[in-house]
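Trainee: what follows is a protein structure lacking sequence information:
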């Protein structure tokens, strides 16, 4: 009996430590209006104004002002204020409020096409989202470029991926060719 109780307690503790408690309003499995699979207005396959393949003003490949390879002010390699390596206020190693589980920063989730969570975004400030895997490992960060957010590695290298607003309450993730990855942020 004691072993069973101990096992259940251990499993419960692990679930609390690693499980994501996503609110219903942020969970596309329970709120279809925030799921691009069920809402055409936030799906870039059906809404050209939120698709960088058809709207060049939101495509870094065609708009240099949102491309960090051409605009140093949005490139952390050249602008230390947006580089967590040089700015402790946006570095989770020095700012506990940015912890994905215990911090106080605004939390969003990155979902795959099946609406399963695959990442966590924490707002470091209005221009930076820190990107974590589901275990809480910091793996990158997004830097604002007008209405987009470009994804950078921890070394400050642009991955070519970027978030575009879905014109509602979230973002869709695109690759450098402007192809929607199927992933989205809520």
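Mentor: Thanks, I have the structure now. Values in this document were obtained by computation on a predicted structure and should not be read as measured data. Residues are numbered from 1 along each chain as shown.
Trainee: CA only for contacts and neighbour counts going forward, please
Mentor: Fine.
Trainee: C-terminal to the host helix or strand of residue 131, what's the next element?
Mentor: If you go by DSSP states H and E, residue 131 is part of strand 128-132. Later in the chain than strand 128-132, the nearest helix or strand by DSSP H and E is strand 138-145.
Trainee: element containing residue 108?
Mentor: Per DSSP H and E, residue 108 falls inside strand 107-111.
Trainee: quick check: next helix or strand after that strand?
Mentor: Using DSSP H and E, the next helix or strand after strand 107-111 towards the C-terminus is strand 117-125.
Trainee: which parts of that following strand are buried?
Mentor: By neighbour count with 16 or more other C-alpha atoms under 10 Å, strand 117-125 contains the buried residues 117-124.
Trainee: hold the first one in mind and look at this next one:
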């Protein structure tokens, strides 16, 4: 049994990112499903280790790491091959700017906590919630499409952090019936990435608990 443990939820896009990164780096890990719908992430023993009570959390090298970007940055620093975050400062800044469109702009307003708040506290029906979800993905995808390369991946010949973040977000977009026609470059990149075994193995339907 691996001493690297990933606490995740199969449909969490942040967890999906970390699964992809672990797979790309060939890091074996034990998965511990943490069901957000039954609030297992709020259990006292979990919150004692991760005060935010969110997934993913990766136990590695004696550390309990949270937040997908921080986890992937740690993996890149300690297990740098293949590199997902460029070492060159300018390239690193450009790549992080692209990735943060998803991590910081799209995802936070569309995560499960936000959707529950819209429904339970704000009284919005499912149609309004779905419209909200699509709106914020589209806002980010317009910019990301403009930044996408005409050929190859965001990382060139090999995936980088932007690619790792893109695939889970496109999966969410399709789940909420966002029309992907305006984003041909993002669609092409997503299709290329789906052919990479590390991405395919991390797909929610592949890790969904029985």
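Mentor: Everything's here; your move. Small disclaimer: the values here were computed from a predicted structure and weren't measured.
Trainee: TM-score for this pair?
Mentor: Here the TM-score for the pair of chains, by TM-score structural alignment, normalised by the length of structure 1, is 0.29; 95 aligned residues with a C-alpha RMSD of 5.6 Å.
Trainee: what is the strand holding residue 108 of structure 1 packed up against?
Mentor: Taking 3 or more C-alpha pairs under 8 Å, 6 or more residues apart in numbering; DSSP states H and E as contact, the helices and strands that strand 107-111 of structure 1 lies on are strand 117-125, strand 180-185.
Trainee: can you list the ones you listed in CSV and add distance to residue 143 of structure 1?
Mentor: Output for these, formatted as CSV (distance: least, C-alpha to C-alpha, whole Å):
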stretch, distance to residue 143 of structure 1
strand 117-125, 10
strand 180-185, 15
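Trainee: for residue 174 of structure 1, which of those strands is the nearest?
Mentor: With C-alpha to C-alpha as the criterion, residue 174 of structure 1 lies closest to strand 180-185 of these, at 4.4 Å.
Trainee: quick one, which of the helices and strands packed on strand 107-111 of structure 1 is nearest to residue 160 of structure 1?
Mentor: Closest to residue 160 of structure 1 of those is strand 180-185 (C-alpha to C-alpha; 12.1 Å).
Trainee: which parts of that closest one are buried?
Mentor: 180, 182-185.
Trainee: assumed residue 16 of structure 1 was part of a helix.
Mentor: Yes. Checked against DSSP: H, G, I helix; E, B strand; the rest coil, residue 16 of structure 1 lies within a helix.
Trainee: and the helix or strand residue 119 of structure 2 falls within, what does it pack onto?
Mentor: Assessed by DSSP H and E, residue 119 of structure 2 sits inside helix 112-120. Judged by 3+ C-alpha pairs under 8 Å, 6+ apart, helix 112-120 of structure 2 is in contact with helix 126-147.
Trainee: report all helices and strands that the helix it packs on contacts.
Mentor: Applying 3+ C-alpha pairs under 8 Å, 6+ apart, we find helix 126-147 of structure 2 packed against helix 107-110, helix 112-120, helix 184-194.
Trainee: other SSEs contacting the last one?
Mentor: Using 3+ C-alpha pairs under 8 Å, 6+ apart as the contact criterion, the elements in contact with helix 184-194 of structure 2 are helix 126-147, helix 161-175.
Trainee: next: the first one.
Mentor: Contacting helix 107-110 of structure 2 under the criterion 3+ C-alpha pairs under 8 Å, 6+ apart are the following elements: helix 126-147.
Trainee: buried residues in the helix it packs on, which are they?
Mentor: Neighbour counts over helix 126-147 of structure 2 (16+ other C-alpha under 10 Å) mark 129-130, 133-134, 136-138, 140-141, 144-145 as buried.
Trainee: adding distance to residue 162 of structure 2, write the residues you listed out as JSON lines.
Mentor: Shown next, in JSON lines, are the buried residues of helix 126-147 of structure 2 (distance: C-alpha to C-alpha, whole Å):
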{"residue": "129", "distance to residue 162 of structure 2": "26"}
{"residue": "130", "distance to residue 162 of structure 2": "25"}
{"residue": "133", "distance to residue 162 of structure 2": "20"}
{"residue": "134", "distance to residue 162 of structure 2": "20"}
{"residue": "136", "distance to residue 162 of structure 2": "18"}
{"residue": "137", "distance to residue 162 of structure 2": "15"}
{"residue": "138", "distance to residue 162 of structure 2": "17"}
{"residue": "140", "distance to residue 162 of structure 2": "13"}
{"residue": "141", "distance to residue 162 of structure 2": "12"}
{"residue": "144", "distance to residue 162 of structure 2": "10"}
{"residue": "145", "distance to residue 162 of structure 2": "12"}
